[in-house]
Structures are given as structure tokens and as C-alpha cells.
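A.B. asks: here are the coordinates; sequence isn't available:
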């Protein structure tokens, strides 16, 4: 059996292309102080306003010398000092040396810095050993790291803890970034009850939003949480109207299957446009994507693992593109050897939860987390990777090679 044997099921690759084709970057920007910009996406290129370093400086604690003076004598009297933030300001007489510390400005006329381990303090001055001295030795020249006008970060870069210190070293105080996309989300179902309350017959706790909302925030979005909406067409319609009026993307959980009480799909057909709503993936087949009047729509399946996994696999790249993050890409696909069998029926791409390790030979190995039911969230909690089994593939035996995708930082 192949995907073509399952009518109406769209391959995940086609679904992803459809989603991205219909997603556009937000246009609005804002200017933030540097200390508030972590995780935000640059809305313009950043060019360096200065050289870094802004002057020639010493790479070592030692002594600033003129090579011509060393040709006359290898013992030079000490004539002053240059420390970081306190450079030498007076004339430097010939046939002398200057005590200098790491990062300090190089005195005018200095050819080289000799590290202090190669020098001895004597009554006559600083005696240098016979090691050869080369021009510019241990000197970091002006602009050695960054030159004025050089592009240091490109538009579309999401700022990391590694970027902020560099921008601070340039004296950049404020940054223009795209505003955060806004996600409005709610769960649907009469059976859903708040955590911390007793369960009645046939009821379950509303767990999906405890996974998806933190994900959306980690994806760099602001979230409007509308809670749980009962299976009532009028209430659902009102919720959709409120959500699309206050968000760029509306994400719901449940209500996109084929049950008699699954009204979300019907309401969407009346108030918007459905691009697709059945995918050839497992878990997550009843995933819907479409457009409302003022927002995009993603309908997640109701089962906890399915909702979480489709948020990670399908909603994450949508929100990355909407936020302007041009660097985002999924984690690479790696090859691993199985330490156990994996159940699989051909027909859908299967994202099973796995635990990978690296063996003594430096090779990736993987085993299952156990129960792969779309309602068994413990398998997601235990996992550190997805085992991606191709649509046409069947059962996998011990020792076979499979594809794995390690989790990115949003799951930690």
C-alpha cells in the first residue's frame, strides 16, 4: 500500500510546501533596546559603525619594543606603561621599552610585543632572551575582528546570546526587529476539563494547550489563549471570530476529524477556506490548514501526541517564516541502527518517538520509547528524537538502518 492507495491523504512534503507558499512575513517592525532583543528577528542588516578593535592593542602581557632598539641592545630600560583603558600618553624615548598588558593600546612606534615569560627584570632594565622577534608580533591590529561598514548580522537573523555581546562591542544600543507573530489558540471538546478538578465519567484533562502554548512561545510568538470551547457551533463560531480578529494565526486542537461533534471543519468551510485537512502522516492525519478572513488557520488533531508533534513539525516552520527568521531550518536527518523492532504499516510517513545514543564506535543507535499511541504522551516525554519511517516502509527489525531527527532546542 502506498500514499496513492489512501485517497485524500496529502504527503507531508506537499503539505509543508503548501503551508509555506501561503505564509508571509509580518510587515510591522519595532525598535528595542539591546537587552530586550534576545530571540527577536532582525528587520534590517546591521553594519558595524566602528572598527573592532578600535585601535592596535596587545595580545599578551609583556613589553612593547622597537625592533631597531633590540638590534642595539637586548636589555632596555623601562620607560613607562600602557594598561587597558590607561594608554601611554607621553613620549617614548629611544632604546627603552614599555610595560604593556593584554588589551592595552600599542604605543606609537611599537613594532612588537614580547611576552613577559621571555623577559627578565634586572637592575639595568628588561633583559630579553635571544628568541627572534618579528614585526607585529603579539599585536592585534585595528579592525582585526570587524571593520567599519562591514555587515555583521543580516536581516532575518534571530538574535542569540552569542550575537548580543558582539553588538554591544560595536556600541549598538537599539535594534530594529519584526514584531512577534500572534497565535490565538483554543481546544475544543465537551469532554475536556481543567487540570486540578475531578474528572466525571467520560471526561479527560485538557493537556494539549500545556504543550502547544509553550511551543508557540518558544517559536518566538505571542499567544492569545482562549481556553476550551465546548462542542457548540455558535460558541465555536464566536471563538473563531474573536481569534482571527486578534491574531495572525489561529491554532485549534480537536474538531477536525470526521466525528458527528467535530464542528471545526464545517465552520471553517463557512467562514474561511480549507487548503487541506488529511495528511499521510502518523500521528497527525487529521491536520487542517487554511485561511480565515484575517488569519491563517492550523487545526491540530485532538490526541495529545498528534497535536504536539504536528505543532513541532508543521506549525513551527510556518511561524518561523512569518516571524522573518530566514535562518530557520529543520534539524538534519541522520542515519541510525535500530536496537529494537519498530511496528509500521505502509501508507503514511510515521514519526515514532525514539531514544538515540552514540555507541562505542561513534555510530548512532536508536530504540523505541514504547507505546506509540497518539494518546500516550509519556512516549513524547521520554524521547530525544523522532524515528522517521518512510511511507512505503513496513515493520523494521533489529539491526536495520532508519532515519532519525534529533529534537531542536524548542523541546528542551
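C.D. replies: Nice, I can see it. Everything quoted here is computed from the prediction, not taken from an experiment.
A.B. asks: okay, CA-based contacts and neighbour counts for the rest of this
C.D. replies: OK.
A.B. asks: Select the longest helix from the chain.
C.D. replies: For the chain, the helix that runs over the most residues, judged by DSSP state H, is helix 233-245.
A.B. asks: For the stretch 151-300 of the chain, just list every one of the strands.
C.D. replies: In the stretch 151-300 of the chain, the strands defined using DSSP state E, counting those that start in this stretch lie at 151-153, 174-178, 182-188, 192-193, 204-205, 222-229, 249-253, 273-276, 281-282, 288-291, 296-300.
A.B. asks: Columns mean neighbour count on top of those strands, output as JSON lines?
C.D. replies: Shown next, in JSON lines, are those (neighbours: other CA atoms under 10 Å):
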{"stretch": "strand 151-153", "mean neighbour count": "15"}
{"stretch": "strand 174-178", "mean neighbour count": "21"}
{"stretch": "strand 182-188", "mean neighbour count": "25"}
{"stretch": "strand 192-193", "mean neighbour count": "18"}
{"stretch": "strand 204-205", "mean neighbour count": "15"}
{"stretch": "strand 222-229", "mean neighbour count": "17"}
{"stretch": "strand 249-253", "mean neighbour count": "27"}
{"stretch": "strand 273-276", "mean neighbour count": "17"}
{"stretch": "strand 281-282", "mean neighbour count": "24"}
{"stretch": "strand 288-291", "mean neighbour count": "22"}
{"stretch": "strand 296-300", "mean neighbour count": "27"}
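A.B. asks: Alongside the first one, take a look at this:
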């Protein structure tokens, strides 16, 4: 039994002509799983500045505690917090010295005394509290501050508060972001072990498609999909292999798919997976590999193909193929819903690292028509509302070929499978396009 048939047989209620979004996501997760171990064996050490967006190959264990010592959380005066017990009004303490960041202060601080201290400076033994300098007045070598301004232990950072020596600072399978690089740097690491980049080949299909630089002609459109797919893959951190535009010729399609399977871990095509008479892509895919062709209960993006194309070498391996619709917005939506999580899985990300960001809850500013029985993704423009949930408006024309409204939008309103029409003021889920880091 083929891999596709095995997965289909195990999924309850599987129907290739009426799959839910959730059913497709479960299917794809199982399909790509066997391809992950081979990638996990290929790793390299890269400088910290080159590790952004890469997937960590091994756990990073902290060689020491961070911070390595108790220290002051702000500029002020350190003292033994026992002086606050029962104190009322102004508390006077004698200033006996100054502790600077980067060097331990070697003197002693006794009862009734305080030490001027800078942010990050080591807290001397016996001192556990820091009063911020803005609460203080200084008269010669005497410090005064209201005892009610703080409690014992305030403004003190503990050794190991960030990381304890021997603990896992970063996990294998983490996708490294800016904070991860900073954490690695705080451990003195100049390089990190990462998995090799996932190689993804992509191309567009169709005689009606023009490449950039071609003269316009009636009935033809310029190829936008290769550029949106390039952007999506590059942001994900993949190594991209652009195989250009492939005409509706079975021999050319077959040669391109064979080349893609030999050069890449995954393949993305756009167009040619519906049932049109001139759509040879579907037939060639079926002849070359183990394929499934779906009609998904979603909008936009109903037709889609997935499968495994064998490599023409001795490895016996396969490239995972995602055949996306031809309409530009449908390409982007199906990529976000299905391809992106699958590629993160192939990249070696652990389950938490490849989980999609949580959906934002927002109030719909307008009525949205929808029938239950399919998942819809409508382009939306979200804005903050002080003291209330964010508000989302539908952005422009929602046609699956209209890219201008995708540019205008900053998120997709996700109308779930069983959900019906939405009235103004009702809450909806939004998949935001960008995060801050």
C-alpha cells in the first residue's frame, strides 16, 4: 500500500473531494514525518550572526549561571533590608562607598550603613535590598529615604535568575530568533550548531503566464506567484531553487519535476492541479509519484495536490510535493495554512516551534456573509481600539486573484468550518501576518 493510501485509510471520514482544513493539516503532518530524520543528520556550526532563522541541532546547556552573581537591578543604594523592620518615616543610613558594574566591591557594610551601587553591580554579602536613587536625598555621607517606599529584597537580581548552570538554555528544534541569539551571546557562545537549510524548489505552470520582461499579450498575465512564494520561503529561512515558468507540455513538466526532486527536499508548484483539459501537471504528477488530489472545503484555495516524488538516484528518497492553486491569493493562503507548518516540520522544528501563532480575537466592524461547511480566509485590516478588543475590517475585493487587497491587509480573518455569517460587533479570529520579532 502506498504512503498516501496508508494515511488516507487511517483518517476517519477521509474524502478527497470534500476535505476539511483540519483534515488536510493532519494528513500533511503524517506525510512529511518520514522525511525529517534524514535532515536531522545534517548539521553545521555557524557564527551567531548567521544563525538567525536557523533550526538548532543540539540542546545548548548553560555552562554557568546567568547572571553569575546577585546584582543590583537599578542605580541606587544597597543595604541590609533588616533596617526596614519596624521603621517608619525617614530612614537614615551612612554611605560607606560606591560599587560599580564590572568589579566587585571589596569593603564591608555594617548595620546602619549603605553602599552606593550602579545597575548590574555585584551585591556585597549581607546586602539584599536596593533603594532607587530617585527616592533618596543625600546630606554629606548620610542617606535619607522613606521607609515605606520599598520592602526587603526589592530591586535585587538573584544569581541564576535567567539561567542556572547546567540547565538547557535552548532546545534542539528551536527556530532561532533575535532573543535566542542574545541568550546564546550571554553564554559567551560565538557559534551555534544548526541543521542545514531546507531546500525548496518551486515553479509556475501555464501557457497563459508571462515572465517578467515578456511583452504583454491578450489573455495572458504576468507571473506573480513565483515572487510571492520566493518571499514566503525566504522569510521562512529556506534555501530556494527557482525553476522558473514551465509551459503546459507534459515532457517539460516531467523533466522539471524530476530535476526538482533531485535538487530539493520539497517542491512547490502553482497552477495545473484542477481538472481543466490543458492542466497536464496533475497527470504528470500522478505518473511520477505517490499523489493525492484534493478539493478542500475552504475559500480561497479549493484545489490542492500533495505527494512524494522519488529521486532519480541510489538514495531511494523522495521530495515532498505541494501542488497549489493558480490564483495568487489562493497560493498564499494555502501556503500559510498547509505548506508553512509542513516545511517547519521538515526543517527539524519541534512541535512547539512549528505551532502556528495564536489567533488574535478581534471585533468585526462589518457584516461578513458565510455559510457553514467550509473554512474561509478573508483579508482584513486590524487596528487597535483603546480599552477594547482590536477591530477588524474586511480589506478590499476578496477575489482569489486580487493581490492588492492582500497588500492592504495585515491579517486574515479566519471563519471556521462550522461558523456562519458574522454580524457587526461580533468577535472573529484573525491570523496576523507579522509579529514584532
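C.D. replies: Great, that's in hand. A quick note: this is a predicted structure, and the numbers were derived from the prediction, not measured.
A.B. asks: Tell me how the two chains score on TM-score.
C.D. replies: Here the TM-score for the pair of chains, by TM-score structural alignment, normalised by the length of structure 1, is 0.85; 402 aligned residues with a CA RMSD of 3.4 Å.
A.B. asks: ok, back up a step: among the strands of the stretch 151-300 of structure 1, which is nearest residue 379 of structure 1?
C.D. replies: Checking the strands of the stretch 151-300 of structure 1 against residue 379 of structure 1 by CA to CA gives strand 281-282 as the closest, at 14.2 Å.
A.B. asks: mean shift of the closest one relative to structure 2?
C.D. replies: Aligned to structure 2 and superposed, strand 281-282 of structure 1 gives a mean residue distance of 1.9 Å (mean CA distance after the TM-score superposition for structure 1).
A.B. asks: And that strand, what does it pack against?
C.D. replies: The contact analysis (3 or more CA pairs under 8 Å, 6 or more residues apart in numbering; DSSP states H and E) places strand 281-282 of structure 1 against strand 349-358.
A.B. asks: Same question for the strand it packs on: list its buried residues.
C.D. replies: Buried positions in strand 349-358 of structure 1, judged by neighbour count with 16 or more other CA atoms under 10 Å: 349-356.
A.B. asks: With stretch 398-412 of structure 1 instead?
C.D. replies: Buried residues in stretch 398-412 of structure 1 (16+ other CA under 10 Å): 402-407.
A.B. asks: what do you get for stretch 382-395 of structure 2?
C.D. replies: In stretch 382-395 of structure 2, counting by 16+ other CA under 10 Å, buried: 382, 390-395.
A.B. asks: with these in mind, which one is nearest to residue 107 of structure 2?
C.D. replies: Distances from residue 107 of structure 2 to those, taken as CA to CA, are shortest for residue 390 (55.0 Å).
A.B. asks: wait, what's in contact with that closest one?
C.D. replies: Residues near residue 390 of structure 2 by CA atoms under 8 Å, 6 or more residues apart in numbering: 361-363, 382-384.
A.B. asks: can we see that at 10 Å?
C.D. replies: 360-365, 382-384, 427 (CA atoms under 10 Å, 6 or more residues apart in numbering).
A.B. asks: could those residues go into JSON lines alongside distance to residue 254 of structure 2?
C.D. replies: Listed next are these as JSON lines, based on distance: CA to CA, whole Å:
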{"residue": "360", "distance to residue 254 of structure 2": "42"}
{"residue": "361", "distance to residue 254 of structure 2": "45"}
{"residue": "362", "distance to residue 254 of structure 2": "46"}
{"residue": "363", "distance to residue 254 of structure 2": "48"}
{"residue": "364", "distance to residue 254 of structure 2": "46"}
{"residue": "365", "distance to residue 254 of structure 2": "48"}
{"residue": "382", "distance to residue 254 of structure 2": "43"}
{"residue": "383", "distance to residue 254 of structure 2": "47"}
{"residue": "384", "distance to residue 254 of structure 2": "50"}
{"residue": "427", "distance to residue 254 of structure 2": "47"}
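A.B. asks: Fine, thanks again, bye for now.
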